[in-house]
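Enquirer: Mind looking at a prediction? Sequence and model below.
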Amino acid sequence: MLRASVVGRRAASTLALAARTERLLAAKAASGKSFDQLASDLGTTNTYAAQLLLGQAKLTDATASKLKEALPGLDDADLRSMGTCPDRSYDPFVFQDPVAYRLKEAVCHNARSIKMIINEQCGDGIMSAIDMYLDVGTVKGRQGERRVVVTMNGKFLPFVEQRAEDNSCPAPHE
């Protein structure tokens, strides 16, 4: 019985998020603004502006007032709900979209090289996906073609030796 209750709440939450996302995207469309323009109004990257509207990022109080000004058609209840901690998940069907599939493919094909270069330049560690700026833009190629540029600017997080004396909360041992 409890499981059905949890599943029901998650389904209701998913539907509520989808409805809110539709309202937010409709307000953006009505404004005629691009994600680049919205990002400029908010002082964020274009990707973060999109994440806000899609429910993938938390709206801060400082940015909420800017968003209300940039998209005056927004409802105050939607703005309040955007200030709660989001459920940062994704629809697995997103990878059926050619853009998403190709991005995943590009990262997967280059992941080992990227890892080796990060390790060579920074040491043993990883790039944070939490403390990361993501921006998307275009440039002109050598033959005048449009080229897509995806910039991931992430904080380097070194792996540490797990020394017992540094563990401020050791696990209980019997």
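Expert: On my side now, so go ahead.

Enquirer: Could you use CA atoms for every contact and neighbour count after this?
Expert: OK.

Enquirer: From the contact counts, what lies against the lengthiest helix in the chain?
Expert: Longest helix in the chain by number of residues (criterion: DSSP state H): helix 2-31. Helix 2-31 makes packing contacts with helix 46-54 when contacts are defined by 3 or more C-alpha pairs under 8 Å, 6 or more residues apart in numbering; DSSP states H and E.

Enquirer: who's in contact with the following helix or strand past the helix it packs on?
Expert: Moving toward the C-terminus from helix 46-54, the next helix or strand (DSSP states H and E) is helix 61-70. For helix 61-70, the surrounding residues in contact (C-alpha atoms under 8 Å, 6 or more residues apart in numbering) are 31, 38, 41-42, 74, 79, 83.

Enquirer: in the helix or strand that helix 61-70 is followed by, what counts as buried?
Expert: Next helix or strand after helix 61-70 toward the C-terminus (DSSP H and E): helix 76-82. Of the residues in helix 76-82, 79, 82 count as buried by neighbour count, 16 or more other C-alpha atoms under 10 Å.

Enquirer: tell me what helix 76-82 is packed against?
Expert: Using 3+ C-alpha pairs under 8 Å, 6+ apart, helix 76-82 sits against no helix or strand.

Enquirer: Check it against this one:
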Amino acid sequence: MKGSQSKANISSRLQIIKQKSGKIYNQIAEETGLTNVYVAQLLKRQAQLKSETVPKLRAALSDLPEELLHEMMQPPLRSYDPNLIQEPIVYRLNEAVMHFGESIKEIINEEFGDWM
């Protein structure tokens, strides 16, 4: 896949393939042995597809072309649209992390040691 293809373009193509399959994330997750969130991350190009997962994903989404599978195996293009925070669910999740984050961090440090 050429470098000129943007993350948004690739993600859009992957979403179209998912929609054409008629499957939801839970179905694809069940068929691949992955979690539904990980499947969503893969199809949004926020996670890297591992070579051992390719046959399972290809079976679950039979219209997935080789070029996109190859692209998905590259390091992820982690980023987000700054307007995403305006989405009510994302806003509330962010709010929850900010509210509980300090306490969760302290518990993690207590249980597993300081990460920094």
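Expert: Ah, there it is. Keep in mind the model is a prediction, meaning the values are calculated, not measured.

Enquirer: Work out the TM-score between the chains.
Expert: After superposition, the two chains reach a TM-score of 0.87 (TM-score structural alignment, normalised by the length of structure 2), with 114 aligned residues with a C-alpha RMSD of 1.7 Å.

Enquirer: sorry, back to before: would you turn the contacts of helix 61-70 of structure 1 into a markdown table with distance to residue 140 of structure 1?
Expert: As requested, those are arranged in a markdown table below (distance: C-alpha to C-alpha, whole Å):
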| residue | distance to residue 140 of structure 1 |
| --- | --- |
| 31 | 28 |
| 38 | 23 |
| 41 | 25 |
| 42 | 27 |
| 74 | 35 |
| 79 | 37 |
| 83 | 38 |
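
Enquirer: How far off centre is the longest helix of structure 1?
Expert: Distance, stretch centre to chain centre, for helix 2-31 of structure 1: 17 Å (C-alpha atoms, centre = their mean, to the nearest Å).

Enquirer: And the aligned residue in structure 1 for residue 91 of structure 2, how close does it get to residue 108 of structure 1?
Expert: Aligned counterpart of residue 91 of structure 2 in structure 1: residue 101 (TM-score structural alignment). Distance, residue 101 of structure 1 to residue 108 of structure 1, using C-alpha to C-alpha, to the nearest Å: 10 Å.

Enquirer: one step back: following the longest helix of structure 1, which helix or strand shows up next?
Expert: Later in the chain than helix 2-31 of structure 1, the nearest helix or strand by DSSP H and E is helix 35-42.

Enquirer: Flag every buried residue along that following helix.
Expert: 35-36, 38-39, 41-42.

Enquirer: how close does it sit to structure 2?
Expert: The superposed helix 35-42 of structure 1 is, by mean C-alpha distance after the TM-score superposition for structure 1, a mean 1.0 Å from where its aligned residues fall in structure 2.

Enquirer: the inter-axis angle of that helix versus helix 61-70?
Expert: 120 degrees (axes from the mean of the first three to the mean of the last three C-alpha atoms, to 10 degrees).

Enquirer: okay, and helix 35-42 of structure 1 goes to which residues in structure 2?
Expert: Aligning helix 35-42 of structure 1 against structure 2 (TM-score structural alignment) gives residues 25-32.

Enquirer: sorry, back to before: ok, and for the longest helix of structure 1, which residues are buried?
Expert: So for helix 2-31 of structure 1, counting by 16+ other C-alpha under 10 Å, buried means 17, 20-21, 23-25, 27-28.

Enquirer: Output those as CSV; include the columns distance to residue 10 of structure 1.
Expert: Compiled in CSV, the buried residues of helix 2-31 of structure 1 are given as follows (distance: C-alpha to C-alpha, whole Å):
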residue, distance to residue 10 of structure 1
17, 10
20, 15
21, 16
23, 20
24, 21
25, 22
27, 26
28, 27
